[in-house]
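Q: the following block contains a protein sequence and its predicted model.
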Amino acid sequence: MPADSPFVPAAHEPVLVLLEQDAHGLVRPRVADPDVPHLRVTDQGVTRGDGLFETALAVADEAGTLRMRKLRAHLGRLASSATALRLPAPDAAAWEAAVDAGLRAVEAASRPAPGARLSVRLTATRGPEATPGTAPHPTAWVLLTPVPAPDEAERRAGVRVLLLDRGIDSTAPEHAPWLLTGAKTLSYAVNMAALRHARAHGADDVIFTSSDGFLLEGPTSTVLIARHDPDGRRRLLTPLRQKGILAGTSQAVVFAAAHAAGWRLGYGPLIPADLEDVDGIWLASSVRGVLPVRAVDGRETPVDPTLTARLQAWLDADGDPGHHVSGDPVTSDA
């Protein structure tokens, strides 16, 4: 294939879109071969984990047209992570163009069936090591990978989780912002180690706690808790973001829908005792969706398939999260 010919992806294979600067400094998308090298060994995303990412879900509609869910929320969180890292990542328009180029390339190659699903991962690094005082040249790309439908048996049965101490206290976001507790960075080795620890000890997943005893989040998910107030009205809760967790895009969509349905909302702060006497506990994430928790540290918790289906339907509807995605708590009676 000539060097200037556009790359044509194979059907049902991952699609890679590079975000590259042209001669005028404009960032443009280019569909590229994912099976050939594109990243330098000196790239700081590899050597130092210095970068950020977002993982979203794209789903094909009845006509086979793919659309990335929660686009605005993911791009907003990516921009917040870039600000925290002081990383000059591409702007929202450039990412949107790259995602669209990838989705259209998948459609052209595979003709997706209704309901087909893709993981859409947006990644930006600080780029190759540079001499002190020179501007970084970030590396950025979008990778679109087919993913199977959720395991409905797992969704019905629920997952077992361990509470694990993350090793930092809840005041870290205020007194140590360089820990980047609210940014989605490439430094996920601790998260993956926590999942391996849980599986080695008979569990499926993890809910982190702060060293001073507050509930935080899962390694790749946000925690949701439902319970009834004394007056019988249902309340949906999630740990307080200001305690050092990532603002959950899935949680924001579900909270907005719950608010519209008349549920009360709560943003913590929460402690492990708040996982007792509940209607249900879930781990929410973009690709896996809403998974119920059936046991915490070996103690059984209720699994309500009807509630799980309702939360998942709200997430699938992909409604506008509005102010619920801002990172600032909504009043508890909203």
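A: Now that the structure is in, tell me what you want to look at.

Q: when you work out contacts or count neighbours from here on, use the C-alpha atoms and nothing else.
A: Will do.

Q: those helices in this protein, which residues are they?
A: In chain order, the chain shows helices spanning 44-47, 71-85, 92-110, 152-157, 172-175, 189-200, 249-260, 305-317, with DSSP state H as the criterion.

Q: what residues sit buried inside the first one?
A: The reference is to helix 44-47. For helix 44-47, a neighbour-count test (16 or more other C-alpha atoms under 10 Å) marks 44, 45, 46 as buried.

Q: with the longest one instead?
A: Under the neighbour-count criterion of 16+ other C-alpha under 10 Å, helix 92-110 has 92, 94-107, 109 buried.

Q: residue 220 touches residue 285, doesn't it?
A: Yes. Judged on C-alpha atoms under 8 Å, residue 220 makes contact with residue 285 at a distance of 6.9 Å.

Q: quick check: the gap between residue 183 and residue 81.
A: Taking C-alpha to C-alpha, to the nearest Å as the criterion, residue 183 is separated from residue 81 by 5 Å.

Q: another structure for you, compare them:
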Amino acid sequence: MPETVTLLIEPVPADARDVDLASTLREVDAAAPALRVGELSTQRGDGVFETLAVIDGHAQETGPHLDRLRNSAVICELPEPNLAQWRAAIDRAVASLPDRGQWALKLVLSRGVEHGPAPTAWLHASRAADFSAVRERGVAVVTLDRGYAHDAAEHAPWLLLGAKTLSYATNMAALREARRRGADDTIFVSSDGYVMEGPTSSVILRHGDVFSTPAPSGAILHGTTQQSLFEHLAATGRATEYRDIPIAELGTADALWLVSSVRLAVGVTRLDGASVSYDAAETREFNDYLLSPRD
């Protein structure tokens, strides 16, 4: 069985019918050249992506990830992806992977080569890092100013804040800054005093019996894992809410989590150098759910 799978995808229009989707997918050696020098995803980060987990042969949250890929493409004025084609690519990649273990599957849709006739697209699957230890012990985080107000997207849509774009340099810089400060991760906060998200995760707080997350807006990427976990919480009789969360509430929460597609749920143990409440049992319950098959 391979350690990686890479598929190049020849995009077809979203409304295309009677297309042999298998013929639009081409598997390539991950170590071989596959993109041209003029590819705008590498030159300018001009594209969108999704990363979903494959656990024991099951692609997690395929529908929500594809819906978000389409939403990101619309925001970035890219051609709308044909979701049936992307689902076929996911199915083909998953069928090539071992049945057991955890994998990260990245979908990329780019504007293509500058002045070229069409977008480029590909899928790459590789083994996921082992996050079992960090899921158990938790993470230390620092808060960092994201540099704009929590309602910035309403006034500056060209910032593309609601899209999952390939322009991740700021997010990676924030993680490096967190490590310089002796922490593992970051929670972005807005310049006007509200909790936003992590560079690669959504934020969930619990006060008493109520779980909350920042209200979806154009400035916050609506997390697929967070939505799935909220559905689980609601189904098990627990209260959830979306709202604007002042920064001060991070310090008063009974528990804090960062959740994402591959790392899943990790509890926060320290915030800006201070210890915070950590619920190990609830974190394990969250991850038991998130490791189960989810469509």
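A: Everything's here; your move. None of the values given here were measured: they were computed from a predicted structure.

Q: which residues does whatever residue of the second structure lines up with residue 127 of the first structure contact?
A: Structural alignment (TM-score structural alignment) places residue 127 of the first structure against residue 112 in the second structure. For residue 112 of the second structure, the residues meeting the contact criterion (C-alpha atoms under 8 Å, 6 or more residues apart in numbering) are 38, 39, 40, 41, 118, 119, 120.

Q: mind redoing it with 10 Å?
A: Residues near residue 112 of the second structure by C-alpha atoms under 10 Å, 6 or more residues apart in numbering: 35-36, 38-42, 46-47, 118-121.

Q: from those residues, keep the buried residues only.
A: The neighbour-count test (16+ other C-alpha under 10 Å) marks 35, 39, 40, 41, 42, 46, 47, 118, 119, 120, 121 as buried among the contacts of residue 112 of the second structure.

Q: among those, name the ones in strands.
A: The strands, defined by DSSP state E, take in 47, 120, 121 from those.

Q: and the first one? What does it align with in the first structure?
A: Under the alignment (TM-score structural alignment), residue 47 of the second structure pairs with residue 51 of the first structure.

Q: picking up where we left off before, need the residues touching each of residue 183 and residue 81 of the first structure.
A: The overlap between the contact sets of residue 183 of the first structure and residue 81 (C-alpha under 10 Å, 6+ apart) consists of 52, 53, 246.

Q: I'd say the last one and residue 238 touch.
A: Looking back up the chat, that one is residue 246 of the first structure. No. With contacts defined as C-alpha atoms under 10 Å, residue 246 of the first structure does not count as touching residue 238, sitting 11.6 Å away.

Q: quick one: common contacting residues for those two?
A: In terms of C-alpha under 10 Å, 6+ apart, residue 246 of the first structure and residue 238 are both contacted by the residues 216, 217, 222.

Q: alignment lookup: the second one to the second structure.
A: Structural correspondence for residue 217 of the first structure with respect to the second structure (TM-score structural alignment): residue 197.

Q: which ones are touching its match?
A: Shown here is residue 197 of the second structure, whose contacts under the criterion C-alpha under 10 Å, 6+ apart are 143, 146, 186-190, 203-204, 213-214, 219-223, 258-259.

Q: hmm, 6 Å instead?
A: The contact partners of residue 197 of the second structure, by C-alpha atoms under 6 Å, 6 or more residues apart in numbering, come to 187, 188, 203.

Q: as TSV, the buried residues of helix 44-47 of the first structure with distance to residue 192 of the first structure would be great.
A: Shown next, in TSV, are the buried residues of helix 44-47 of the first structure (distance: C-alpha to C-alpha, whole Å):
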residue	distance to residue 192 of the first structure
44	20
45	17
46	16
